[in-house]
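[1] Mind looking at a prediction? Sequence and model below.
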Amino acid sequence: MGSLKNAIIAILVPLPSIVFYLCFLNSSPFPLPSNLHQWCTDRPLLLANILFFLNVNLLFWLIGLLLSNHWMIDLYWTVIPVMLAHYYEAHPKAEPSGLRSRVSVLLTWAWSLRLTHSYFRREKWEWGAREDWRFSDMRRRHGKQWWWISFFAVYLSQQVFLMGICLPMYAIHSSNKPWDTWDFIATITCITGIIVAYFADTQLYNFVQRNESLKEQGAPILLNLDKGLWGYSRHPNYVGEQLWWWGLFMFAWNVGYGWMFWGPLVNSMCLAYVTLLVEQKMLKKEYRAEAYRQYQKTTSVWIPWFRFSIGGSKQKKG
């Protein structure tokens, strides 16, 4: 019942932005007043940020307070980039290139479907089953102050990250420069990132499922995932995710928007911090702490590479 309620909330919650944008379209049967329409037309980036602030920061935050669970932002991380891609493509100020625009939108859909599938698979196909463990930790740490701190920590910060890394979508649909070699390289980078992230998430999911099965049987669990992609990098899922966002930025750089590098850069810095949190969490689990320390000594943290022995020489994969 709770999952159904959360599903209904999640489906209804973006409607304010969707309805507003439908009224903004020139073909709308319920058009905006001409002055407001012109103001929105002249400010595509500002309008996107205003809608994010009102619909996500404020509305999601209020719903999260009522539910005592800020789970929705995780789900909408997989959806908002798709909405932004179509918004920037269809905006009256857009100058889409044709092939570059179509390819970037298709890639964004592929990325979103991969991440959405991973999210629901991890949550056992339930809506809002649990809150991100980092938010739960902050909730316990801040206690009664969490209700207002959550607005900044969970939502306002997400606007900076998400709107920043999605800026290349604006650039892509603001240039009619012909497709060239750099667009092809950007496409291959994005596809590689999606594939790497998918297989890394799948291997992690299978590892977790295997341990749950072993627990039910009363058998010893596997302490570390160090096979497949995880034998070359301790966080291959983050590697794939970064490849996707840096590949998207390459499209923007190629059409003259190199200043947008700060979006994927901030995201990479955020993932570096999240990496520290994840590894600290692993080391706090006494039953696997020593095994994880050995894993840290023999396996690259991010960039995939061959294993090293504790003495520093390369090891062959077994």
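    Arrived safely, thanks for sending. Keep in mind the model is a prediction, meaning the values are calculated, not measured. Numbering: from 1, shown residues only.

[2] okay, CA-based contacts and neighbour counts for the rest of this
    Will do.

[3] where along the stretch 1-150 of the chain do the helices fall?
    Remark: helices assigned in the stretch 1-150 of the chain by DSSP state H, counting those that start in this stretch are 2-12, 15-24, 34-42, 44-52, 61-67, 72-76, 80-90, 99-122, 133-142, 146-150.

[4] what's next to the last one, contact-wise?
    Just to be clear, that refers to helix 146-150. Residues outside helix 146-150 that contact it (C-alpha atoms under 8 Å, 6 or more residues apart in numbering) are 61, 65, 138-139.

[5] can you check the fifth one too?
    The set of residues that contact helix 61-67 without belonging to it, under C-alpha under 8 Å, 6+ apart, is 70-72, 147, 150-151, 155.

[6] biggest separation within the residues you listed, which pair?
    Using C-alpha to C-alpha, the contacts of helix 61-67 span at most 15.8 Å, a distance reached by 72 and 147.

[7] Neighbour count: those two, which is higher?
    residue 72 (23 against 16; other C-alpha atoms under 10 Å).

[8] I'd assumed residue 56 was in contact with the more buried one.
    No - with contact defined as C-alpha atoms under 8 Å, residue 72 and residue 56 do not form a contacting pair (9.4 Å).

[9] quick one on the thing from earlier: so which of the helices of the stretch 1-150 of the chain comes closest to residue 246?
    helix 99-122 (13.0 Å).

[10] now that closest one against helix 80-90, angle please.
    Counting by axes from the mean of the first three to the mean of the last three C-alpha atoms, to 10 degrees, helix 99-122 lies at 160 degrees to helix 80-90.

[11] If you count neighbours, what's buried in helix 99-122?
    100-101, 104-105, 107-116, 118-119, 122 (16 or more other C-alpha atoms under 10 Å).

[12] before we move on, the earlier item: now the contacts of helix 146-150 as a markdown table including distance to residue 87 and neighbour count?
    A markdown table is the format used below for the contacts of helix 146-150 (distance: C-alpha to C-alpha, whole Å; neighbours: other C-alpha atoms under 10 Å):
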| residue | distance to residue 87 | neighbour count |
| --- | --- | --- |
| 61 | 23 | 26 |
| 65 | 29 | 16 |
| 138 | 33 | 15 |
| 139 | 34 | 18 |
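
[13] ok, structure two:
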Amino acid sequence: MNPTAFGIETGYPQMADQPRWGRRNILNLCLLLWVPIPALACSLILFNWFPEGEIPIDPGWRWPQNFNQAAALLLHHPILTVNLLFFLFVDIQFMVIALIQKSTWLIDPYWTLLPPLIALFFFLHPLADPQGFRAAASLFLLSLWSLRLTSNYFRREQGRFGFREDWRYAKMRKERRFFSFEQFFVVYVAQHGMLVGLSLPFWAIAFFAPPLGFGDAICLITASAGLLIAGLADNQLDAFMRENKRRIAAGRPKQWLLESGLWRSSRHPNYFGEQLFWWSIAGLGVVCGEAWVIVGTTYNSIILAAVTVMTERRMMAVPERTEAFRAYRARTSVWIPWWNRSRQA
């Protein structure tokens, strides 16, 4: 799901044993670069199907009788088009690759790349007419979000591709006999709703352009704050993990919990930063007069709440960490950074 979550190894040798320029790694890198090309090509063909300024009127929800009617229908209904492209080139294409490789790894790096690609589809659409500053600022913040999570992915994978998949899916693959078929819905359809849903505010920003106002300022400031919080939390967690590697290499016992920095005030400050960012982006959709776009953010929040429970159960399952984590959970807020109750004792 989200690349900030840790992966576990799924039948592959240890990561350190995998050559960065081995055949498997090069193949997976080529896959990573290839998979968006068909959707990008289809988008370019659609955007240039009609001469500039000559797009026909919306043909309505009738079955198209020819290519021109189909192109007009898709151009006048960009959300439909995005969902169709996602279904063909993510749900189905990624599913076929997962069946061949027996791993859903490819969705992890694309979690960070698909929202910017969807936003660009909306902003570059020939019928789009966004307010310039709102569009530029929101796309800039989205690019920072993508850069942060993409760098996290490459930092975690150490320049290797496809040797690990999200621990939740690896666990399901091990425990469920028919997961190879279930994964279409559990992995791809579920994340279809999350990724397209999160990107809906960019449709509102691209196609509706009310004047800038106080609401824009609030949303852009809080989105920036969310990115800052999530980035700090990620870096603190990475430093903690690196220190544990050094401790193990030196023959010293590892630390089981991170309780400093933002992690002293929240058990999942990175999740809080993510939610603050995306709800702020959803706020821009509301500012543009399309409040219904918060449905995608709401769905994402519900899923992340479930993921939080799964993650904490996994933390508690390690005997050496159980009691310490139980005490940490009792005194520390789950998402929102708040006063640690040990300070009040």
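    Sure, I can see it. Computed from a predicted structure; not experimentally measured.

[14] Any chance you could compute the TM-score here?
    The TM-score (TM-score structural alignment, normalised by the length of structure 1) is 0.94; 309 aligned residues with a C-alpha RMSD of 1.6 Å.

[15] rewinding a little: quickly check the contacts of helix 146-150 of structure 1 for the two that are furthest apart.
    Maximum distance among the contacts of helix 146-150 of structure 1 (C-alpha to C-alpha): 15.1 Å, for 61 and 138.

[16] end to end, how far does stretch 160-172 of structure 1 reach?
    End-to-end distance for stretch 160-172 of structure 1: 20 Å, by C-alpha to C-alpha, to the nearest Å.

[17] Read off where it ends up in structure 2.
    Counting by TM-score structural alignment, stretch 160-172 of structure 1 pairs with residues 193-205 of structure 2.

[18] mean per-residue distance, that stretch to structure 1?
    Superposing on structure 1 and averaging over aligned pairs (mean C-alpha distance after the TM-score superposition for structure 1), stretch 193-205 of structure 2 comes out at 0.8 Å.

[19] Just the buried positions in that stretch, please.
    For stretch 193-205 of structure 2, by 16+ other C-alpha under 10 Å, it's 193-205.

[20] does residue 209 of structure 2 count as helix, strand or coil?
    With DSSP: H, G, I helix; E, B strand; the rest coil as the basis, residue 209 of structure 2 sits in coil.

[21] Counting neighbours, what do you get for the aligned residue in structure 2 for residue 76 of structure 1?
    In structure 2, residue 76 of structure 1 lines up with residue 110, judged by TM-score structural alignment. Neighbour count of residue 110 of structure 2, defined by other C-alpha under 10 Å: 21.

[22] again, but for residue 80 of structure 2
    Residues lying near residue 80 of structure 2 (other C-alpha under 10 Å) number 13.

[23] same question, the one 4 residues further on
    Close neighbours of residue 84 of structure 2, defined as other C-alpha under 10 Å, add up to 15.

[24] Trace it over to structure 1, please.
    Checking TM-score structural alignment: residue 84 of structure 2 goes with residue 50.

[25] and the gap between its match and residue 44 of structure 1?
    10 Å.

[26] same deal with residue 148 of structure 1?
    Remark: distance between residue 148 of structure 1 and residue 44 of structure 1 (C-alpha to C-alpha) = 29 Å.

[27] So if I had to pick from those two, which one is more boxed in?
    A side-by-side neighbour count of residue 148 of structure 1 and residue 44, using other C-alpha under 10 Å, places residue 44 first with 17 against 11.

[28] Return the distance of the more buried one relative to residue 94 of structure 1.
    Relative to residue 94 of structure 1, residue 44 of structure 1 is positioned 9 Å away (C-alpha to C-alpha).

[29] Ok, residue 79 of structure 1 next?
    From residue 79 of structure 1 to residue 94 of structure 1 the distance is 21 Å (C-alpha to C-alpha).

[30] Now for the equivalent of residue 25 of structure 1 over in structure 2, how many residues are close by?
    Using TM-score structural alignment as the criterion, residue 25 of structure 1 maps onto residue 47 of structure 2. Residue 47 of structure 2 has 20 neighbouring residues, counting by other C-alpha under 10 Å.

[31] list the contacts for the most centrally placed residue in structure 1?
    When C-alpha atoms, centre = their mean is applied to structure 1, the residue found nearest the centroid is residue 77 (5.0 Å). The neighbours of residue 77 of structure 1, taking C-alpha under 8 Å, 6+ apart as the test, are residue 162.

[32] thinking again about what came up before, any shared contact partners between residue 44 and residue 94 of structure 1?
    Jointly contacting residue 44 of structure 1 and residue 94 under the rule C-alpha under 8 Å, 6+ apart are residue 88.
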